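>>> Fold the following, please.
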Amino acid sequence: MESKNILIKDATIIADEIIKGSLLIENDKIVEISDKIGISDAEEVILADDKILLPGLVNTHTHLSMTLMRGLADDIPLDSWLNNHIWPVEANLTGEHCYAGALLACAEMIKSGTTCFNDMYFFMDQVAKAADEAGIRGMLSHGMIDFGDEEKRKNEFKETIRIIKKCHNTGDGRIKVAFGPHSPYTCSQELLEGVKKESNKYGVRIHIHVSETQKEVSDIQEIHGKRPFEYLNDINFLGEEVTAAHAVWVSDSEIDIIKEKNVKLSHNPSSNMKLSSGISPVAKLLDKEVCVSLGTDGPASNNNMDLFEEMKISALLQKVNTMDPTVLSAANVYKMATINGANSLGLENEIGSIEVGKKADIVLVNMKIPKLTPFRNPISHLVYSASGGDVDTVLCNGTVLMKNKELLTIDEARVIEIAENASEDLLSKC
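Next comes the predicted model:
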C-alpha cells in the first residue's frame, strides 16, 4: 500500500511519558515527535488537538474467520462447544468463507483500534488476502490437528509450509506466518516435535493453545503423566518463539518453566469467562516477569474483538479474583495490549510503542466525549472508560486505514454484505 509523509498535529501522545505535541511519519515509520514540526513538512495533516495518540493495539490470539459463527453457540462448555457445534460447522468451511469472515474481522479490529493480530485458523492464504486488502498487520498460522493420524499429520505440515512460502513477509512486510499446532490434546508428540524442528528451519514463530481448561490438564496428565507445560518442556517444545494462548490452569512449577523458557502468553479473559474455563493467574505471572499479552479469542466465544473492552475486563477480573484492588493497574494492562503484545509476536522492535524509528501503527481516540470527561488521566481513561467505538483514526505501516470513523481501505457496507451472505451459506450446509 502507498504511504506518504503524514503529520499528526497537537495530539496528547502516550509515549515514554505523556506529552502534548505532533508526530511526523515518513513512509511507514515515525521520524519525529516534537511540538515544533511545521505543517509544510507533510503531504497530509491530521489535526488531533482533541485526540489521544497511542500505538495500535495488538491482539495476540484470534480466529478471525469465526466472525461467521458469532452467536452460533452461546452458553455452552468448551468441550461441547467445540465437538457438537463448532467443529461440525468448520467441516464445511471453504476459502471463500474464510476470506469473508476475515475481512469482516479486519473491519471490526480497525474500527476498534487493533492494528496487529495473531491468528490461527484455516485457508490462511485467504485470511492473508483479507488482511492485505484491509492494510492491517497480522501473523497467520494454519491450525494443525492430527489426533495421532500420520497421514493427517503430513497434510498439516504440507499446508503450513505452503502458506509460509506463499504468504510470509508479504503485504509490505505486514503479513507473517507461524506454525499453529492447535494444542497438546489435539496434536501428537510427533507433530509437536516436527513443528519445533520446522519452525527453526523456516525461522518462524509458533502459536498454540495450552491449559485452557481443567479437563485439558487432567487429560494430558492421564496420557503423559505430566501437566501440559511440563509435558511440552520435556519434549523440548517450549522456547521464546512460542506464544501460548490461555494458560488458565498453570501450577507454580509450570510458571517457573514458562519464565525460564521465555514463553509468551496470551490472556483471553472474555472467552475464558464465557466458556467458564477459569481465570488465568495473570497477576502472579506478571510478578514473575512473564510476558503476558491480550487476545480476544475467536468471535464465536467472546463475541467481539474489542481490545479496549478486554483491557478493562482483564484488570477487573484480576482484582476481584485476588481481592486486591492494587493488582494489574491500568498502566500494566495497557502494556499488555501494546508493547507486551508486540513482544509476544517478536515485533517489539517494530511496533507496540510510540518511538522514533518504529512503524507508524497509530490510533487516535476522541477524548471530547462525555465518558472521557473530565480529561484527567489518559491511561486510566483508555483502560477503564473508553471502548473501541471511541476510536477515531487508525494508521498501520504509515497508511491511514480509518479517518473520522470512516474505513478507507475497504468498503464497510460491502464487507458486511459479503460476510452476511457467507455466514448464511456456511450454516445452510450443516
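
>>> When you work out contacts or count neighbours from here on, use the C-alpha atoms and nothing else.
Noted.

>>> Tell me where the stretch 201-350 of the chain has helices.
Secondary structure of the stretch 201-350 of the chain (DSSP state H, counting those that start in this stretch): helices at 214-224, 228-234, 252-261, 269-274, 282-287, 307-322, 330-337, 339-344.

>>> Now mean neighbour count and distance to residue 69 too, for those, in CSV please.
Shown next, in CSV, are the helices of the stretch 201-350 of the chain (neighbours: other C-alpha atoms under 10 Å; distance: least, C-alpha to C-alpha, whole Å):
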stretch, mean neighbour count, distance to residue 69
helix 214-224, 15, 24
helix 228-234, 19, 29
helix 252-261, 17, 33
helix 269-274, 22, 14
helix 282-287, 18, 29
helix 307-322, 20, 19
helix 330-337, 22, 25
helix 339-344, 27, 26
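
>>> Relative to residue 243, which of these is closest?
Residue 243 sits nearest to helix 339-344 of all the helices of the stretch 201-350 of the chain, at 6.3 Å, using C-alpha to C-alpha.

>>> Which secondary structure elements does the helix or strand that the closest one is followed by sit against?
Next in sequence after helix 339-344, counting helices and strands by DSSP states H and E, comes strand 362-366. With contacts taken as 3 or more C-alpha pairs under 8 Å, 6 or more residues apart in numbering; DSSP states H and E, strand 362-366 sits against strand 51-55, strand 391-396.

>>> Identify each buried residue in strand 362-366, please.
Going by neighbour count (16 or more other C-alpha atoms under 10 Å), the buried part of strand 362-366 is 362-366.

>>> Closest to residue 50 out of the residues you listed?
Closest approach to residue 50 among these (C-alpha to C-alpha): residue 366, at 6.3 Å.

>>> list the contacts for the closest one?
With contact taken as C-alpha atoms under 8 Å, 6 or more residues apart in numbering, residue 366 is in contact with 50-52, 390-392.

>>> likewise residue 77?
Contacts of residue 77 by C-alpha under 8 Å, 6+ apart are 275-277.

>>> where does it sit relative to residue 86, distance-wise?
From residue 77 over to residue 86 the distance is 12 Å, taken as C-alpha to C-alpha, to the nearest Å.

>>> just residue 63 next, same as before
From residue 63 to residue 86 the distance is 12 Å (C-alpha to C-alpha).

>>> Same drill for these two, tell me which one is more crowded.
Taking other C-alpha atoms under 10 Å, residue 63 and residue 86 do not tie; residue 63 has more neighbours (25 against 17).

>>> Do I have it right that the more buried one meets residue 119?
Yes. Residue 63 is within contact range of residue 119, at 5.4 Å (criterion: C-alpha atoms under 8 Å).

>>> Neighbours of residue 361, how many?
30.

>>> so what's it closest to, chain neighbours aside?
Take residue 361 and drop its neighbours on the chain: the residue closest to it by C-alpha to C-alpha, 6 or more residues apart in numbering is residue 396, 4.2 Å away.

>>> Let's compare: structure for the following, please.
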Amino acid sequence: MTELLIINGRVITQDADRTVIEEGAVAVQGDSISAVGPTAEVTANHDGDTIIDAGGGAIIPGLINPHTHVSDILLRGSFAEDRGLLDWLYNVKRPGTLMMQPKEHATAATLYCIEAILSGVTTFVESDTEVVWDDWADIEAKLDIYDRSGIRNIYGAGMVDCGPEDAFRELLLNIQARDNDVEHPPLERFVEETDTVVEEVNSLINTYHGTANGRQSIWPAPVVVETTTTRCFQAAYDLAEEHNVMTTVHVAEAEAQEQRSLSSIEYLRNIGYLGDRALLGHCVQIDEDDVRILDATDTSVAHNYMSNMRLATGFAPVAAMLDTGVTVGLGTDNSILNDTVSPLNDLRAMAGGHKGYHRDPGVVPTQKAFDMVTIDAAEAIGRADNLGSLKIGKQADITIVDFDRPHLTPSPDPVFTLVHAAQGSDVNTVVCNGDIVMQDREIHSFDESLDSILSRAANTAADLVDRVGYA
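Alright, predicted model coming up:
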C-alpha cells in the first residue's frame, strides 16, 4: 500500500530531461518516491492511505536553500539601512546575535522554520558564523527546533582560529566607532585554538549528524579566510572527508577583504581546501581565473543575490560560472538583509538582475534559475543523488505551489511561472522525508499556534534590541 499519493498536478520533475508531466502524480512509500507519472497511470497502480489533490498546481521538488543564517532573523527590518558589509556585520549582526540566550535562539529558529516551510523549503544550510564554543547550549537550542520542524537542516558549525591582522583590526575598530552605544563583543570573542575548534566540530558531528530520522546534518564551516588558519582549513576538509559530509566558507564577499596579491580562490586551491566537498558562499570579488579554478576543482558556489544587492557588494560573476560549468545554488543568506527566507521570492530578481547587469537577456535562463533552487542546489550541497528532483527512489521532499491565482494566470510554461511570477506565499503543501509538514497552508510541525509564535518572536526581538543598545 502506497502511503501518500499527490495527484492532479503539473509535475516539474527536474530530472535529466527536465520532464514536465501535465495532469501528473507522485506516489510516496515511506520516506521515498515510489512512482512519478500521469495521474491515471499512477493511480491505476498505487492506492494511497492519504491522497492530496494538487488541483492543477505545480508539484515540484522541495526547495533547497544552500546558504542562510538563522538567529539574526530577530533583528530583521531594522539597523541594516545604508551600511556596508563590515559596518552591518560588526555594528549590527554580531552584537545582536552574541547577546542572545539559548531560549532566544530557539525562538529565532522557530520563526525561521515557520517562514521556510510556508515558502516551500525542505532543506536549508545554516552557516553559523557566531559560534562560541564555551558550551553547546545555543547550538542545541536551534537543533532541537530543527528536529521538531520536520524539514532538513544542515548546520554549518562556525570555525574561527585566528583574530584579524593589525590593519584589518584598525579598520574594524574605526567602523565600530559609528555606533559607540552598541555593546560590541571583543574582536577575539569567537577565536579558539585550532585543535580545540576542530575537536568541538568533530564531536558535534559525531553527536548530531544523521539524527532527526536522517534530516539533521553537521558540516565544518570555517567562517572567512581572514579568521581561519591554513591548518584549520585543511582540518575542516579532512573532517568533511572523514564523515562523508561537506564544508562551507564565506569567500570574496566584499572588496575590502580581498586586497591581496593572491586571490582567496587561489589560496584555497593551493592549500587543498577546494574540491567536491567544498561549498563557497558569495564569491562576488573573483575574476575569470578564479572561475576557472572553481570549475577545475569541482567546487560549488552558493550565490546570495539579494543580500549582495542590499549591501552593495556587487554582482558575483554567476553568468561566467554557469557558462564555465560551475555548480551554483541560490541562497537567501541573512534574514536581516534579504529580508525573507523564500527562494521563490528571490528567483525573479536574481535572474532579471543578471540580465540587466550584463545587458544580455540570455544570461541565467529560466530553467537554469529554477535549477539553482532544486537540482543544482542539491548538487551544490552534495545531495543530488537523493534530493533536488522527483524521481523514483529519491527522498520524498515535495512542494506544491497553488497556480489558481490571478498573478499566475495564464501559465503555459509552469517553470517560467515559478521563476518569474510565483512567490513563497503561493506554496500550499510541503512534504519532507515522506511526512506532510504543511497542507493547505497549515503547518503540522509545531503545537504552538502561529499567532503565539509571532507574538513571542516580536516581543523577544524588541527586548533584544533594547539590551544591545541600538539607536
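
>>> Provide a PyMOL selection command restricted to the buried entries of the contacts of residue 366 of structure 1.
Buried members of the contacts of residue 366 of structure 1, identified by 16+ other C-alpha under 10 Å, are gathered into one PyMOL selection as follows:
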select buried, resi 51+52+390+391+392
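
>>> Including distance to residue 34 of structure 1, could the contacts of residue 366 of structure 1 go into a markdown table?
Shown next, in a markdown table, are the contacts of residue 366 of structure 1 (distance: C-alpha to C-alpha, whole Å):
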| residue | distance to residue 34 of structure 1 |
| --- | --- |
| 50 | 17 |
| 51 | 16 |
| 52 | 15 |
| 390 | 25 |
| 391 | 23 |
| 392 | 22 |
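
>>> and residue 239 of structure 1, what does it touch?
By C-alpha under 8 Å, 6+ apart, the contact list for residue 239 of structure 1 reads 261-263.

>>> from the contacts of residue 77 of structure 1, which would you call buried?
Taking 16+ other C-alpha under 10 Å as the criterion, what is buried in these is 275, 277.

>>> quick one: which of the contacts of residue 77 of structure 1 is nearest residue 246 of structure 1?
residue 277 (9.3 Å).

>>> how near is that closest one to residue 166 of structure 1?
Distance from residue 277 of structure 1 to residue 166 of structure 1, by C-alpha to C-alpha: 36 Å.

>>> With residue 104 of structure 1 instead?
Applying C-alpha to C-alpha, the value for residue 104 of structure 1 to residue 166 of structure 1 is 22 Å.

>>> which of these two has more neighbours?
Comparing residue 104 of structure 1 with residue 166 by other C-alpha under 10 Å, the one with more neighbours is residue 104, at 28 against 13.

>>> which SS state does that one fall under?
Following DSSP: H, G, I helix; E, B strand; the rest coil, residue 104 of structure 1 is assigned to helix.

>>> Next, name the residue at the spatial heart of structure 1.
Of all residues in structure 1, the one closest to the mean position by C-alpha atoms, centre = their mean is residue 59, 1.9 Å from it.

>>> Map that residue across to structure 2 for me.
Per TM-score structural alignment, the equivalent position to residue 59 of structure 1 in structure 2 is residue 65.

>>> what's the average distance of the helix or strand where that match lies to structure 1?
Per DSSP H and E, residue 65 of structure 2 falls inside strand 63-69. By mean C-alpha distance after the TM-score superposition for structure 1, the fitted strand 63-69 of structure 2 averages 0.5 Å away from its aligned residues in structure 1.

>>> Next secondary structure element downstream of that strand?
Next along from strand 63-69 of structure 2, by DSSP H and E: helix 85-88.

>>> now that next one: how far from the chain's centre is it?
Averaging C-alpha positions (C-alpha atoms, centre = their mean, to the nearest Å) puts helix 85-88 of structure 2 21 Å from its chain's average.

>>> Over to stretch 110-122 of structure 1?
5 Å.

>>> How about stretch 176-186 of structure 1?
Distance, stretch centre to chain centre, for stretch 176-186 of structure 1: 15 Å (C-alpha atoms, centre = their mean).

>>> Now do the end-to-end distance for it.
Stretch 176-186 of structure 1: ends 24 Å apart by C-alpha to C-alpha.

>>> so it matches what in structure 2?
Using TM-score structural alignment, stretch 176-186 of structure 1 lines up with residues 217-227 of structure 2.

>>> Which residues does the matching stretch contact?
Outside stretch 217-227 of structure 2, the residues within contact range by C-alpha under 8 Å, 6+ apart are 127-129, 153-164, 201, 204-205, 208-211, 228, 232-233, 236-237, 239-240, 245-251, 257, 264.

>>> Which ones among those map onto helices?
Of these, the ones assigned to helices by DSSP state H are 201, 204-205, 208, 232-233, 236-237, 239-240, 264.

>>> Can you find the partner of residue 267 of structure 1 in structure 2?
By TM-score structural alignment, residue 267 of structure 1 lines up with residue 303.

>>> Equivalent analysis for residue 348 of structure 1, please.
So residue 348 of structure 1 corresponds to residue 384, using TM-score structural alignment.

>>> what about that match, how many neighbours?
Counted with other C-alpha under 10 Å, residue 384 of structure 2 comes out at 16.

>>> Roughly how far does it sit from residue 468 of structure 2?
42 Å.

>>> Where does stretch 99-114 of structure 2 end up in structure 1?
Here stretch 99-114 of structure 2 aligns to structure 1 at residues 92-107, judged by TM-score structural alignment.

>>> Can you name the residues in contact with the matching stretch?
Residues outside stretch 92-107 of structure 1 that contact it (C-alpha under 8 Å, 6+ apart): 64-68, 122-124, 126-127, 129-131, 134, 136, 305, 407, 410, 412, 415-416, 418-419, 422-423, 426, 429-430.

>>> swap the cut-off to 7 Å and go again
The contact list for stretch 92-107 of structure 1 (C-alpha atoms under 7 Å, 6 or more residues apart in numbering) reads 64-68, 123, 126-127, 130-131, 134, 415-416, 418-419, 422, 426, 429.

>>> Just the buried ones from the residues you listed?
The neighbour count (16+ other C-alpha under 10 Å) marks 64-68, 123, 126-127, 130-131, 134, 415-416, 418-419, 422, 426 as buried among those.

>>> out of the residues you listed, which are inside helices?
Using DSSP H, those in helices are 126-127, 130-131, 134, 415-416, 418-419, 422, 426.
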